[in-house]
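# predicted model follows, preceded by the sequence.
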Amino acid sequence: MLHWQWKKFQELTVDELYGVLALRSQVFVVEQKSIYLDADGYDRGSYHLLGQSTEAPEPSVAAYLRVLPPGLKYAEASLGRVVTASSVRRYGYGKVLLEKGISFIEANYPNTPIRIGAQHYLKRFYEGFGFRQVSDVYDEDGIPHIEMLR
């Protein structure tokens, strides 16, 4: 079971930030073998959704995404760094993350389109949430990506 919580960057505790960065590194750098700078300058201006495991002796971040407000990276609002720990992938938390992220944007930035830079192999997953491909496939850190808009 995961406990969900939205936070601004400044509200993250040191332990929460460490958990977020560890999860993102574990999945995007180690599992996907993509060497890139995760600290891209957008975290401070973003909202962060943490799905913390309540099963461990201490809470650990098992699912995460960030919402970039319109104008921070794109003209549109954006979802990014959507990630789940391998230990919880079979429970549908990826869908929960997207639903919560989209709902947050709709509540805080009504009538604002949502742009994502998605890994190409996840195209059908994102299409299930109303996103459509708006770019050709491009390479980002050794992984094929596409821009999608909702």
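Nice, thanks for sending it over. Numbering: from 1, shown residues only.

# CA only for contacts and neighbour counts going forward, please
Noted.

# strands of this structure, start to end?
Counting by DSSP state E, the chain has strands at residues 2-8, 47-53, 60-68, 77-84, 114-119, 132-133, 138-140, 143-149.

# would JSON lines of these with mean neighbour count and distance to residue 100 be doable?
Below are the strands of the chain laid out as JSON lines (neighbours: other CA atoms under 10 Å; distance: least, CA to CA, whole Å):
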{"stretch": "strand 2-8", "mean neighbour count": "15", "distance to residue 100": "9"}
{"stretch": "strand 47-53", "mean neighbour count": "23", "distance to residue 100": "8"}
{"stretch": "strand 60-68", "mean neighbour count": "25", "distance to residue 100": "10"}
{"stretch": "strand 77-84", "mean neighbour count": "21", "distance to residue 100": "11"}
{"stretch": "strand 114-119", "mean neighbour count": "21", "distance to residue 100": "13"}
{"stretch": "strand 132-133", "mean neighbour count": "19", "distance to residue 100": "19"}
{"stretch": "strand 138-140", "mean neighbour count": "13", "distance to residue 100": "26"}
{"stretch": "strand 143-149", "mean neighbour count": "18", "distance to residue 100": "17"}
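
# second one coming, line it up with the first:
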Amino acid sequence: MNYTPTVKAFHELTVNELYDLLKLRSEVFVVEQNCVFLDQDDKDQQCHHLLLYSEDQLVGYSRLVPAGLSYQEMSIGRVVSSPSVRGKGLGRVVMELSIEYCQKLFGSGDIRIGAQTYALGFYDSLGFVSDGEVYDEDGIEHIEMVRKN
């Protein structure tokens, strides 16, 4: 499958791109994971957004968070892939691009994430290591992980 990545600051997003990313986040985080939470947390405006398209469909997304907004370190959040393309390695593509663009946008440094515990092996394979205790976030077990630069 051919993917086209786009990375934009919030103010650069088109109305359609913003709609697409909010729709995909809601489809997975709210509907699929049956998780009632306020996705719009007033951080999007200060972040960059990685959008991964296949033809004209948004199939992958992540939020690239500058240091000091969510954690002391820069961060990657709201990582999501469309259910329509699961099992094809898209999650790895999204994360590898997210790591690359964090370094380009924010400079060299560690990256911290809040990972769902079921995905620990996946994040381990990308160089992240657990850092802290398991915690509940919106009814789903998470743990912070750090990728040292």
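The structure has been received and is ready for your questions. Treat the numbers as computed from the prediction; the structure is a model and nothing was measured.

# which one of the strands of structure 1 lies nearest to residue 16 of structure 1?
Of all the strands of structure 1, the one in closest proximity to residue 16 of structure 1, counting by CA to CA, is strand 60-68 (7.3 Å).

# give me the stretch of structure 2 that the closest one matches.
Aligned by TM-score structural alignment, strand 60-68 of structure 1 falls on residues 57-65 of structure 2.

# tell me how far that stretch lies from the chain's centre.
Relative to its parent chain, stretch 57-65 of structure 2 has a centroid offset of 6 Å by CA atoms, centre = their mean, to the nearest Å.

# mean shift of that stretch relative to structure 1?
Comparison of stretch 57-65 of structure 2 with structure 1 after fitting gives an average deviation of 0.8 Å (mean CA distance after the TM-score superposition for structure 1).

# compute the inter-axis angle for the top helix by length along structure 2 and strand 4-9.
Determined from DSSP state H, the single longest helix within structure 2 is helix 90-106. Going by axes from the mean of the first three to the mean of the last three CA atoms, to 10 degrees, helix 90-106 of structure 2 is angled at 40 degrees with respect to strand 4-9.

# compared with structure 1, how much does helix 90-106 of structure 2 deviate?
Superposed on structure 1, helix 90-106 of structure 2 shows a mean distance to its aligned partners of 1.2 Å (mean CA distance after the TM-score superposition for structure 1).

# how about that helix, aligned to which bit of structure 1?
Mapping helix 90-106 of structure 2 onto structure 1 (TM-score structural alignment) gives residues 93-109.

# in CSV, list the strands of structure 1 along with distance to residue 19 of structure 1.
What follows is the strands of structure 1, written out as CSV (distance: least, CA to CA, whole Å):
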stretch, distance to residue 19 of structure 1
strand 2-8, 14
strand 47-53, 9
strand 60-68, 5
strand 77-84, 12
strand 114-119, 23
strand 132-133, 31
strand 138-140, 24
strand 143-149, 24
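
# among those strands, which comes closest to residue 15 of structure 1?
Judging these by CA to CA, what sits closest to residue 15 of structure 1 is strand 60-68, at 8.9 Å.
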